[in-house]
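A.B. asks: With the sequence up front, the predicted model follows.
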Amino acid sequence: MLEENMILLVSRKTFNGFWKIADLGCSSGPNTLMVVSNIMNIVNKISSKLNHGIKPTFQFYLNDLFENDFNTIFKLLPDFYQQKKEENVGECFINATPGNFYGRLFPNNYIDFFHSSYCLHWLSQAPKNLAKNAEPLNKGNIYISKTSSPSVYEAYYKQFERDFKYFLKSRFEELASDGMMVLTFIGREATNFTSVQGVVGMVLNDVVQEGLVEEEKLDLFDFPAYHPNVQEVRQLIEEEGSFTLQNIKTLKMAWDANLEKDNVDYVVDSKMRGEFIAKYHRAVYEPLLIAGFGENIMDELFSRFAKMIAQLIEIETLEFTNIVLFVTKDS
């Protein structure tokens, strides 16, 4: 999908052989450099087909929050630079740009191509207006669920609307006139609110009933994420008005899609799948949950989470809906 849509960008770009590319929400592991490598290979391949005659030169800006461990990436760079040199796909220079992408990061008309994967479903903050007369509106939940009132959904949507429009406005200012963005984030089907956060909320309700966590902590905790549907994303892009939506697709992915089932010589049962999903999401969610519920409960929480997932796997298909979209800057 990236290759198909970058043909448009490479074709319409005033070619001088130099590409400024930003990866927003890059994280800190080797996956970051996988993205860089993929983009370099694709641009080089398309440039060769178009007979540009010279190898492209790449300037990559890796962005994440100020607390991100950029040093882990930097330590991988010598080997990465050597690998790309041997592949002869063009020169590459990599910088870090720490900061919050719900706001400005770069000068005007500066970046040729923005990439972001699995970041924009995270909100800048949890919705603030989830209480009425000091009573929580989403009592017993940490995210939108089937039992949540319409006002809870509306609060989450309005926060996503503010954040996403601010993101688009900021990127419009920073993109070159022929620039493009590719964004991938977790969405949902129009009426489906089944989520990992919902299962975590179910486990938290159990530990509250047993007196292991105070009920007030659960009632006051609101998860700072929102999974939009395709219609909401289309509408917000049109309303904000800075970009033309060239392509948008949804892709389904199992919650344990990263479990390499084909490379093991034993049967992967529901218990093992539940444990894998629990570890995978603990790595992502634990810092937030520690802030809300304390560190002492984490082992018990994710142990129960794994068991509940193992039970759910037996009765329903647990899948993410991924939204992938490509937009170009309106002149």
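C.D. replies: Perfect, I can see it now. Residues are numbered from 1 along each chain as shown.

A.B. asks: use CA for all of it now, contacts and neighbours both
C.D. replies: OK.

A.B. asks: Contacts made by the host helix or strand of residue 290 with the rest, please.
C.D. replies: Residue 290 is part of helix 270-293 when elements are defined by DSSP states H and E. Contact with helix 270-293 is made by 213, 217-218, 221, 255-256, 259, 298, 302-303, 305-311, 313-314, as judged by Cα atoms under 8 Å, 6 or more residues apart in numbering.

A.B. asks: ok, now stretch 190-203?
C.D. replies: By Cα under 8 Å, 6+ apart, stretch 190-203 touches 140-146, 223, 229-231, 301, 304-305, 308-309.

A.B. asks: Only the buried residues of it, if you could.
C.D. replies: Neighbour counts over stretch 190-203 (16 or more other Cα atoms under 10 Å) mark 193, 194, 195, 196, 197, 198, 199, 200, 201, 202, 203 as buried.

A.B. asks: structure B:
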Amino acid sequence: MEVVKVLHMNKGDGETSYAKNSTVQSKIISTAKPAIEEAILGILCEKVPESIGIADLGCSSGPNSLLVISEIMDIIHARCRNLDCPSPEFRVSLNDLPGNDFNSIFETLPAFFKKQKQEKGIGFGRCYVSAVAGSFYDRLFPDKSLHFVHSSSSLHWLSQVPPVLESNAIPAALNKGKIYISKSSPQCVLDAYSVQFQNNFSMFLRSRAAEMVAGGRMVLSFMGRSSIDPTTEESCYHWELLAQALMSMVTEGLIEEEKLDSFNAPYYGPCPEEIKMEIQKEGSFIIDRLDHFEIDWDGGVEELTSTMSLPLARGQRVAKTIRAVVESMFELHFGRGIMDLLFTRYAEIVDGYLSKNSANYINLVISIIKKDN
């Protein structure tokens, strides 16, 4: 699977779009607000730069894409008012993979700027917004051009499926009936995912270290786990239930068993210890804070059906959220024709699980500072 070419959130603003199904990600952004404000004020503690470079990595599309940028600019403008100094020039870069729906973001920019000015009295005449398509596991920006980097709900996506899981020398049934780490996964599968995350996160840190000014800050939030055990339910059970939905379709002959056994998600939810280890090993950043928060699988917000104005079942809300994120990959591998049935079945399984259990994602939020050297 070529993740760079395949992975993107569902485009547009239809019922299965990411724009309509990103409440969980919005909640995650909210948990990072204190860390973002603290980091921005840390950058401005001595003086306000004349021009400030800001990058949002994994910006996706929909209402969340400009939410963080708006909050960052609000913080900076407020700080400048307190210091009685002019606001800086803003160089804002929105990054995601090439398949991202950048067009929809830029179509909303004029209305976004107008609303900001009307509601907050903030002029954006010196704000320059650009799209940067490419993987954040490589270089994206010129040397020492960024003051603040933000990324939310993105770094749990790997640049590729761990190579050992796609090797012809390894049987596809190595992780039989599963699409990610599971209690039944052999140790070599767990190790392969961990190594791939370590390699990716190290590449991410090295790239940003070259692109950021000394004293620049990064605030990163992504799915993870609080335990060192990668097979805990908080880490992977939403994938386990999706695998159950697929297996039920294998049993009915709707999907070939080999198709299921050969799919592995390019995803990894790390624990804090793994993150600390890679940051310390790379050596360019100081950890300022590292927190974790629990987020309900369905975002904790009731959504109404479009036809009867009745609340959707929790399983339906979870399934819509997951579908908006993973459908591009699943459609390529399993075929477009089964998508509706797959996520209907997944919704039923999730609803049954949530009727007996509470379920939360673990969201990690880390703030780090670029060293002077």
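C.D. replies: Sure thing, it's come through. What you see is a predicted model, and the numbers here were worked out from it, not measured in a lab.

A.B. asks: Got a TM-score for the two of them?
C.D. replies: The TM-score (TM-score structural alignment, normalised by the length of structure 1) is 0.93; 325 aligned residues with a Cα RMSD of 2.0 Å.

A.B. asks: With distance to residue 275 of structure 1 added, can I get the buried residues of stretch 190-203 of structure 1 in TSV?
C.D. replies: Shown next, in TSV, are those (distance: Cα to Cα, whole Å):
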residue	distance to residue 275 of structure 1
193	22
194	19
195	17
196	14
197	16
198	17
199	14
200	14
201	17
202	17
203	15
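
A.B. asks: In helices, which of the residues you listed fall?
C.D. replies: 196, 197, 198, 199, 200, 201, 202, 203 (DSSP state H).

A.B. asks: Trace the second one over to structure 2, please.
C.D. replies: Matched by TM-score structural alignment, residue 197 of structure 1 corresponds to residue 239 in structure 2.

A.B. asks: Surely residue 291 of structure 2 forms part of a strand?
C.D. replies: Yes. Counting by DSSP: H, G, I helix; E, B strand; the rest coil, residue 291 of structure 2 is part of a strand.

A.B. asks: Which residues are in contact with it?
C.D. replies: 364, 365, 366.

A.B. asks: For the residues you listed, which pairs are in contact in structure 1 too?
C.D. replies: Contacts conserved in structure 1 for the contacts of residue 291 of structure 2, using both residues aligned by TM-score structural alignment, their matches' Cα atoms under 8 Å: 364, 365, 366.

A.B. asks: Dump those to a markdown table, plus distance to residue 332 of structure 2, neighbour count and secondary structure.
C.D. replies: Converted to a markdown table, those look like this (distance: Cα to Cα, whole Å; neighbours: other Cα atoms under 10 Å; DSSP: H, G, I helix; E, B strand; the rest coil):
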| residue | distance to residue 332 of structure 2 | neighbour count | secondary structure |
| --- | --- | --- | --- |
| 364 | 30 | 27 | strand |
| 365 | 32 | 26 | strand |
| 366 | 33 | 22 | strand |
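
A.B. asks: now the residues you listed in TSV, with distance to residue 52 of structure 2?
C.D. replies: Compiled in TSV, those are given as follows (distance: Cα to Cα, whole Å):
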residue	distance to residue 52 of structure 2
364	26
365	23
366	21
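
A.B. asks: follow-up on the earlier one: give the buried subset of the contacts of helix 270-293 of structure 1 as a PyMOL selection command.
C.D. replies: Burial among the contacts of helix 270-293 of structure 1 is assessed by 16+ other Cα under 10 Å; the matching PyMOL selection reads:
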select buried, resi 213+218+221+255+256+259+298+302+305+306+307+308+309+310+313
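
A.B. asks: neighbours around the counterpart of residue 8 of structure 1 in structure 2, how many?
C.D. replies: Under the alignment (TM-score structural alignment), residue 8 of structure 1 maps onto residue 42 of structure 2. By other Cα atoms under 10 Å, 14 other residues sit near residue 42 of structure 2.
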